[in-house]
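1. missing the sequence, but the structure's below:
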């Protein structure tokens, strides 16, 4: 199966990634992708660009090398109240908004407070995707999160990078999350979390992890372009309802 949409990609502006938007778009085009999200880290993560970088994404073309470029951010969840480091006046102009717990910006909390942080961020109408929930450094109650995602129409990310280069110890957690999503019929999205252009659209470790899990294709929002576009339209994202 060919997945032509990858909503989680980092450029040199994240401070610990190694490609430009143009380089990401070129590799995406070469691989036949239709949509990529440019989702650099929010400003509270060490090395990330300041908030005006996010605000100025409007200068980026909507299409590069035939690939639709969605302008976004990976915001940092700061505390148990679900506060993030990107103000609404910036979020409302973005095409896609990711949010997650990260070492550094996020408070070090117990499983209850981590869970509350994610539950509360899902109340933010601008947030679309909750990222790398399998990270063992931030234990959470997965079933509560999945049910809240269903209630608030948020997407649960299954993150390829968590399975081979980042967040060691995530594999079993990611499988558990996917199976809970399957149990409750909650949509997911596969993401590369690329930090270099060559990894854009890379989902190989996810496919290995979920082999035999019998996850229904209709639960994977980016398994078809039509499914992804319909989801974005239903959310009222301005890029898709004009």
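-> Happy to help now that I have it. Nothing here was measured: the structure is a model prediction, and the numbers come from that model.

2. every contact and neighbour count from this point should use C-alpha atoms.
-> Fine.

3. so what's the closest residue to residue 217 other than its chain neighbours up against?
-> With sequence-adjacent residues excluded and distances taken as C-alpha to C-alpha, 6 or more residues apart in numbering, residue 217 is closest to residue 223, at 6.7 Å. Each residue near residue 223 by C-alpha atoms under 8 Å, 6 or more residues apart in numbering is listed here: 2-5, 217.

4. again, but for residue 61
-> residue 69.

5. residue 43 now?
-> 49-51, 85-86.

6. quick check: residue 221 vs residue 154, distance?
-> 11 Å (C-alpha to C-alpha, to the nearest Å).

7. no wait, residue 107
-> In terms of C-alpha to C-alpha, residue 107 sits 23 Å off from residue 154.

8. between the two, who's got more neighbours?
-> residue 154 (24 against 17; other C-alpha atoms under 10 Å).

9. quick one: contacts for that one?
-> Residue 154 neighbours (C-alpha under 8 Å, 6+ apart): 122, 127-130.

10. of those, closest to residue 178?
-> Proximity of these to residue 178 was ranked by C-alpha to C-alpha; the top entry is residue 130 with 13.2 Å.

11. re earlier: what distance do you get for the residue nearest to residue 217 to residue 109?
-> In terms of C-alpha to C-alpha, residue 223 sits 34 Å off from residue 109.

12. look up how far residue 75 lies from the residue nearest to residue 217.
-> From residue 223 to residue 75 the distance is 24 Å (C-alpha to C-alpha).

13. ditto for residue 4
-> 24 Å.

14. below is structure B, check it against A:
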């Protein structure tokens, strides 16, 4: 399986990550990736980036850096009421908006609570991708949400970092990927790297995807043609020519 872009990475703009934007791009180029996405956490997390970071990142994206296409993005927080932690005026300048649950700002009451908030978030036109949905702490009705993703133009991320940091993700992700296959929901494979040496590590994610028999042609970042078509579709931009 060929993955040509790592679109969920963090930089040392956050205290819990350790490399610069340039170091991430250099690492991506070194291992042969075509594109790298910078998606620091939204401001609701204690060490998340401020709104100024995202405004500047969106407006000052050079298009290409150290031989890879640079995708300006964010990993938003889905909040207790299903809202997100950054206003549309800042998100509109970004290429990619990933939305995820994090324990530090979302305290799930039960499975129904998580499901209700996902049903709220799925209608938000600013969100492009749901991040690391396989987290055991945030269980929900997988079929209910996955069956609606195409209606609301949402992609499901398979997050390699989860298989180390979020116990139970392997089993949950397998179930989610099988449902994505059933409903032909596109997925995106990312490392969620917090240091440049983790850029492009997709091994555990790919193993689960292959186990599920998920078709490569539905993986957004499995070729530059697919990636280019995706960004033309969601943002009306040509990432190869800007």
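-> Cool, the structure landed. None of these values were measured; they are calculated from a predicted model.

15. so which of the contacts of residue 223 of structure 1 hold up in structure 2?
-> Contacts conserved in structure 2 for these, counting by both residues aligned by TM-score structural alignment, their matches' C-alpha atoms under 8 Å: 2-5, 217.

16. neighbour-wise, which one of these leads?
-> Among those, residue 5 has more neighbours than the rest - 27 neighbours, counting by other C-alpha under 10 Å.

17. residue boundaries of the helices in structure 2?
-> 21-30, 51-59, 88-91, 111-121, 142-146, 162-165, 169-183, 203-212, 224-235 (DSSP state H).

18. for the last one, give me the average deviation versus structure 1.
-> To tie it back to what came earlier, the one meant is helix 224-235 of structure 2. By mean C-alpha distance after the TM-score superposition for structure 1, the fitted helix 224-235 of structure 2 averages 1.4 Å away from its aligned residues in structure 1.

19. which parts of stretch 164-179 of structure 1 are buried?
-> Buried residues in stretch 164-179 of structure 1, defined by neighbour count with 16 or more other C-alpha atoms under 10 Å: 170-171, 173-175, 177-179.

20. neighbours of the residue nearest to residue 45 of structure 1 when sequence neighbours are not counted, how many?
-> Nearest residue to residue 45 of structure 1 in three dimensions, chain neighbours excluded: residue 105, at 5.7 Å (C-alpha to C-alpha, 6+ apart). Residue 105 of structure 1 has 19 neighbouring residues, counting by other C-alpha under 10 Å.

21. can you check residue 224 of structure 1 too?
-> 16.

22. residues contacting it?
-> Here residue 224 of structure 1 is in contact with 3-4 (C-alpha under 8 Å, 6+ apart).

23. now do 10 Å
-> By C-alpha atoms under 10 Å, 6 or more residues apart in numbering, the contact set of residue 224 of structure 1 is 1-5, 217-218.

24. keep only those of the contacts of residue 223 of structure 1 that are in strands.
-> Of the positions in the contacts of residue 223 of structure 1, residue 5 sit in strands, assigned by DSSP state E.

25. would you turn the contacts of residue 223 of structure 1 into CSV with distance to residue 196 of structure 1?
-> Listed next are the contacts of residue 223 of structure 1 as CSV, based on distance: C-alpha to C-alpha, whole Å:
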residue, distance to residue 196 of structure 1
2, 20
3, 18
4, 18
5, 16
217, 28
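
26. which of the contacts of residue 223 of structure 1 lies closest to residue 117 of structure 1?
-> residue 5 (27.8 Å).

27. so who does that closest one touch?
-> 28, 32-37, 67-68, 189-192, 200-201, 221-225, 228.

28. I'd say residue 161 of structure 1 and residue 194 touch.
-> Yes - Residue 161 of structure 1 is within contact range of residue 194, at 7.2 Å (criterion: C-alpha atoms under 10 Å).

29. returning to what we had before: pull up the overlap in contacts between residue 221 and residue 154 of structure 1.
-> Counting by C-alpha under 10 Å, 6+ apart, the residues touching both residue 221 of structure 1 and residue 154 are 187-188.

30. residues contacting residue 163 of structure 1?
-> 134, 169-172, 174, 203-206, 208-209.

31. in CSV: those, plus distance to residue 45 of structure 1.
-> Output for those, formatted as CSV (distance: C-alpha to C-alpha, whole Å):
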residue, distance to residue 45 of structure 1
134, 19
169, 22
170, 21
171, 24
172, 27
174, 24
203, 25
204, 28
205, 26
206, 26
208, 31
209, 29
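
32. nearest to residue 21 of structure 1 among those residues?
-> For the contacts of residue 163 of structure 1, the nearest to residue 21 of structure 1 is residue 203 (19.8 Å; C-alpha to C-alpha).

33. the closest one against residue 222, yeah?
-> No - applying C-alpha under 10 Å as the test, residue 203 of structure 1 and residue 222 come out as separate, 11.4 Å apart.

34. of these two, which one has the most company?
-> For residue 203 of structure 1 versus residue 222, neighbours defined as other C-alpha under 10 Å are more numerous around residue 222 (25 against 21).

35. I'm done for today, thanks for sticking with me.
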